[in-house]
Structures are given as C-alpha cells and as structure tokens.
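**Q** Next come a sequence and a model predicted from it.
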Amino acid sequence: MYSAACDHLRRVDDRGSYAELHLTLECDRAGVVTSRDVDEDHCAAALDRWLRAHPGRTLTELVVTTSRVHNGSFAPVVDVLARHRPEIVRLGLGALLFPDFERGDHAPTTPSGDGSSWRLSVPLDRVFAAVPALGELVVQCNDIALVDTGPSRVWPKTAHLRRLVLRDEAIDPAVVSALGAGSFPRLESLELWLGRFGYGWGGSARDLLPLLNGPGFESLRRLTLVSDVSDELVDVLADSALGARLWSLRLPFGVLDADAALRLCERWSAFGELRRLDVTGNAIPAAAARALRSKAPDVVNLGRQYVHVDEDPYFAPPLVSLFDAWSSDTCDGGPRH
C-alpha cells in the first residue's frame, strides 16, 4: 500500500557524527488497522534514502518496529542494510510490545480474514550477514527464520556481538541448533524467549544441547531462557559446558514447579560461578521456594510465583517492551562495558 503520505520515519537524531534512527513498517492511518497497513518495501526505501544521504554515518541505535499491525517481513529492510553495510552499534527489529500478536483493540475491517493470523518475520542469518560488526541485537517477532537451511550452511561471522536478545512466540529448534553451530567470541549475554517451544514444535530441553555445549560461546556468562519447557531443563543446564561458567541464569515466566526447584537444589554445585539465579514468575510452591532460596539467599531471586490450585503450571509470559530489552541485563557481579 504505497502512498506518498506514508511516513515510516518515527524519530531521528542525526545532528552529530553519530545517529539514532527509529522507523516503522506501518503506514500512518487513523482508525482500525489490518495487515494491508504494512508496507515493508516503503519502509526499506525510507531507510535507503537516509543511508544514501548520510554515507559513513555510525548508527548508535537503529530500531525498526511495528506498534499496531504485527504483520510482515523485515527482509526488505535487511536487504537495504546488506547493500549499504552501515556501522550499527545496537539494532532492534520487531514488535514494540511482545508477545502482542492478537487483534487487541483494533478490529480489522474483514475479521474473518485478517488479524488473527498476523505473522512478523525476521531472517536472522541475513541480519548477521548484513551487519557483521553489530554490537547488540534485539528481535521481537513470531517468526525468527533462517534463509539458508541447507546442510552446508555457514553461519555469518559475528565477531563483535556482545549481546543477543531473541524473543519469539515459539522459536524453531532449527534456529537454536544453528546458533549452537555459530561463533560468537565476544557474546557475553544471551536472552532466548523460546516461547511455546514444547507446545509449538514438540521441543524439549535436549534441543538446547547444541547451544549449551557449543564451542563458540567462550565469553558467554549471562543466559536467559523463557519457555514452556520444564522436564530435564535443570539437568540439561547443569550437565552442559555453559552451566559451570554462568554468572547469571534467568529462567523467568516459565513453568518450573516444585520438582524443578528440588532439582535445582540437588544440582546446585554444578553452577559453581553463579551469582544470580532468577526464577520469577514460575509456579514454585512456598516450601520448595524457601528451600531453593536457602541454598544462596543473596543469589536466588524468587520474585512472585503463580501456583494454581488443582491446575498444572501454564505458560503465560507478560508483555515486554523492545526498548526495555536494552537495559534488561541487571547487575550480577560481572563487568560492564
């Protein structure tokens, strides 16, 4: 839906030698919205014009988002980045609020054929290939995809990436496996919202093994996992190469219960470097929570637990903001850059 009246540029600060840029896939239009109010090609053209007008400018922050219509593909935007190869410190792609892929308050004009099937896609491997010097990447969508899925796939070099946040409603186990085969020599912090990993893909904790034992994460010390997976998760983490060197392990908003808390107590010695364990928002009963906290009161953060009488734990994470992701790494005793 190309229109000269569309303005995909939300905010720009390019007064100095560095710049910050915020664009949207959506076309400005008041009232109800549908997937037809997204024009990723028009958004990509706006980014292309800015990059042509500012050659060589370093972007300290580039954010391309959706706010009302979480539908479309970031592939055209990534194609523009691949052509220009700008230097970007922090890149954010996806929905401003996550997970927010229902119709919400905006009723489509054709309710039977629009809205409920919105899909927002980010080609992850092409992002890394387009901006190899990237320092931080945050993605919030419901289709983190790989373009190259062949057996001879070579993961793009990511020698400068220090922080990676991937939030998906149900991430494909193939993406996790591909990350495990990659090389991230400077990556210090990894946040994976696997989402409905078990329900959507039949995924299990063992699908994390390529990543947890991958040789390309020698600097990784902070790990966050948000998912509907509980069975074997503690043992898989404890037995992994990564578990023994983690400073911070966050497992919030999941389905950990009394059995998982007991297993954390039993395998505590496997996490010898741990300075922070966050299990906020799970389903750990009071007695099990107290026992876990007693292992290391200064390390364990229980937050609020959601225990439902006569019901199994269910996965229902809260809405989070893309901009909150920039500062979601809280102090855990490690160095800051």
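**A** Happy to help now that I have it.
**Q** Every contact and neighbour count from this point should use C-alpha atoms.
**A** Fine.
**Q** S240: what's it in contact with?
**A** L209, L212, N213 (CA atoms under 8 Å, 6 or more residues apart in numbering).
**Q** quick one: it from P210, how far?
**A** For S240, the distance to P210 (CA to CA, to the nearest Å) stands at 10 Å.
**Q** If we go by neighbour counts, what in stretch 274-288 is buried?
**A** 274-285, 288 (16 or more other CA atoms under 10 Å).
**Q** Quick one: mark the members of those that sit in strands.
**A** R276, L277, D278 (DSSP state E).
**Q** I'd like the residues you listed as CSV, with distance to I88 appended.
**A** Converted to CSV, these look like this (distance: CA to CA, whole Å):
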residue, distance to I88
R276, 30
L277, 32
D278, 31
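**Q** my guess is W201 meets D172, correct?
**A** Yes. Counting by CA atoms under 8 Å, D172 is a contact partner of W201 at 6.9 Å.
**Q** out of those two, which sits in the more crowded spot?
**A** The neighbour count for W201 versus D172, taken as other CA atoms under 10 Å, is higher for D172 (21 against 12).
**Q** Wait, that one touches R196, no?
**A** No. The criterion here is CA under 8 Å, and D172 misses it with R196 at 9.8 Å.
**Q** put this beside the first:
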Amino acid sequence: MPHLLFTDHRDGDLDELHLRMEPSASGYPDVAGCAAELADLLAAAPSGPRVLTVGTTVRHTARYREVMDVLVAMRPPVERLYLGDYTYPDKWGEVIPEDLDKDGEGWVTEIEVPDEFWPAMRTLRHLVLHGDRLRLHAIRSPALTRLAIRCDTMSPRCVADLGGAGLPALDALEIWLGNYNYQWSGGIFGSYTGTAADLLPLLAADGYPALRHLRCCADIADELVEALAGSPLLRDLDTLDLSGGGLTDRGARFIAANQLAFSGLRRLDLDGNMIGTTGQRLLANTVEVAHLGTQREEFHSKLVKPQRALLFG
C-alpha cells in the first residue's frame, strides 16, 4: 500500500492510521489512489481507527474531496482527525520540520467539508484542517471539543462559515488567518480585502458556549484585538493566544488602555508578534496576564510552526 505511512494497534484493534498522498505518474498527488486505500483499510478495521491523519509531501495541488467522500460513506469511529499539511519545508528559511518522514506541505491544498460530513462523523472530538483553500459550510457537531483551522491566507468565506457554526461542546479553537489582509478577487466577493470586520459574526456568535481557549494567528492582529474587546466571546475565555501574529505597538496600547476587557483572562499570549520596546514595557507594567516572549520585526504566516500538540497534546 504505497500511501500507508504507519499504523498503531492497541489491544489488537487499529488505533491510529496515517496516510499521505504520494505522487502519481503525473507528479501530482494520487488522490484517488489514497482515497481507495483509505477505504480498504477502514473496511478491514470496522472498529477503528481512533486517530486518522491524511497528509501530503507533494508540492502540488492536493484535493481532499475523495477522502471526504470515503469518510462520509464509511462513517469510521474516528475521534481525532488531521487533514492537510502539518509541517513546512525550510524554503522560507525559518521553519524546520520535526519529522520530514511524517508530513509535508502541498502547494495548493483544497479541503471542502460537505454538510454530510458532520452527521457521519459523530464520534469526532478533535479536528485539524490545514490548507490554502478551505471551505467549511454548515459546521454542526455536538461532540467536537477542539478545532484547528490553519491557512496561510484564509478566505472571508471560511471566516463566515466559522461565524455560523454550531459547536456547543467546543473548548478550544485555533484559527490561522495568516495573510488575511489580502486582495481577494472573483467569486461572490468580487474584489475584496479581508478585514477584522469579517470576524464580527464569529466574535458575536452564540454557537460556542463552552469555548475557553482561543488562538488566532493573523496579520491584522491590531484590528483583531480592537474587535475582540467588545466581543461576548472574550468574556468567557481563559486563554487568548495571539502568538505569531502581526500585533504592533498600536495593539499593545489598545490592550493597555482597555485592560478591563481582557481582565477575565488567565493568560494572554503575545509571543512572536511585532511589539516594539515601548509597547512591551507598557504591557509589562499594566497587563499582568500578558506573556510577551520574543518579538520579531516582520510578519510572515510561515514563521509559525504548526504542531499538533498545540491543541492536542
């Protein structure tokens, strides 16, 4: 089975299954072959797996629709599902994968989650989707507790999908907006630049009553904290993680001036942003829960290393 990377059994049952889309003769990922292999493996192990990963090491388009079709049709009892890219090659000069033999990065990774996915995956508790082109549609899952949506440049449509989600048990949400201040064109948006205003439906959503931990990596971090300050979502959070984003002294001044809005947090993680010396000193003296870590000079979504352990350790 050319796409099978490894399996792990527990008490004789398949516990973990990891496939990656190897290239076909054309050099593109063999999506159909990988999906067919996944179907065969699931058919041979109806009681598992508990953990399923499907990734790619091919630097060309990888589409996951056929993998999604297999999951919807076969309804495996998966509790933790990881689809897409998990480690970056070092072409950007900043990120070194921990294990090149396990995952890689596709050039364009398209993952569309059909409405039929959610009722088919009733046992799902943790979900990671990582790609360049994501579409979530109507997100409805009464059991999902942790969700990570990771994009280098998230589309406003994907943000809108998150704003309309119904996830009553979700405890932790991770969103990579990446280079969100991007000139989108075509489709229903016409010519459009993503802004923090797109996040308002998410920040005001009532579909996340159990959410206590929010991580958001974005270039528009200054605008994001301004939007968060008036959000009902913020009042219930224990942890707000804005690490690896584009927060500057402007955002630092806003947080310090509106520290009451952030006073319910147990931790505010601002590591890896672009806050200057003045802003760092201001936050250190006024916001006790702020963790500043190490700041940097330039934002790039590739600088943040995607680790499954961030949410799922």
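**A** Right, received. Where do you want to start? Treat the numbers as computed from the prediction; the structure is a model and nothing was measured.
**Q** and L129 of structure 2, what pairs with it in structure 1?
**A** When structure 1 is aligned by TM-score structural alignment, L129 of structure 2 is paired with V139.
**Q** tell me the contacts of that match?
**A** By CA under 8 Å, 6+ apart, the neighbours of V139 of structure 1 are G92, L93, G94, V122, V165, L166, R167, L322.
**Q** just the helices in the stretch 151-300 of structure 1 please.
**A** 173-180, 197-201, 209-212, 233-239, 258-266, 286-295 (DSSP state H, counting those that start in this stretch).
**Q** In structure 2, which residues correspond to the helix or strand encompassing L93 of structure 1?
**A** Using DSSP states H and E, L93 of structure 1 sits in strand 88-95. Mapping strand 88-95 of structure 1 onto structure 2 (TM-score structural alignment) gives residues 78-85.
**Q** which residues in the stretch 101-250 of structure 2 form strands?
**A** With DSSP state E, counting those that start in this stretch as the criterion, the stretch 101-250 of structure 2 has strands at 109-112, 126-130, 133-135, 146-150, 172-178, 183-184, 192-193, 213-218, 239-241.
**Q** Compute the number of surrounding residues for the nearest residue to M121 of structure 2 once chain neighbours are set aside.
**A** What sits nearest to M121 of structure 2 in space, not counting adjacent residues and going by CA to CA, 6 or more residues apart in numbering, is R75, at 5.9 Å. By other CA under 10 Å, 18 other residues sit near R75 of structure 2.
**Q** Relative to P49 of structure 2, how far out is R75 of structure 2?
**A** For R75 of structure 2 relative to P49 of structure 2 (CA to CA), the value is 11 Å.
**Q** Check the burial of P46 of structure 2 by counting its neighbours.
**A** Counted with other CA under 10 Å, P46 of structure 2 comes out at 14.
**Q** Tell me who's in contact with it.
**A** P76.
**Q** Please report how far it lies from P76 of structure 2.
**A** P46 of structure 2 is 7 Å from P76 of structure 2, by CA to CA.
**Q** Secondary structure element holding the aligned residue in structure 1 for R59 of structure 2?
**A** Under the alignment (TM-score structural alignment), R59 of structure 2 maps onto V69 of structure 1. Taking DSSP H and E as the criterion, no element holds V69 of structure 1; it sits outside all helices and strands.
**Q** My understanding was that D238 of structure 2 contacts S263; is that so?
**A** No. Contact criterion CA under 8 Å: D238 of structure 2 and S263 do not qualify, at 9.9 Å.
**Q** Could you double-check that I144 of structure 1 lies in contact with P173?
**A** No. In this structure, I144 of structure 1 is not within contact of P173 by CA under 8 Å, at 10.7 Å.
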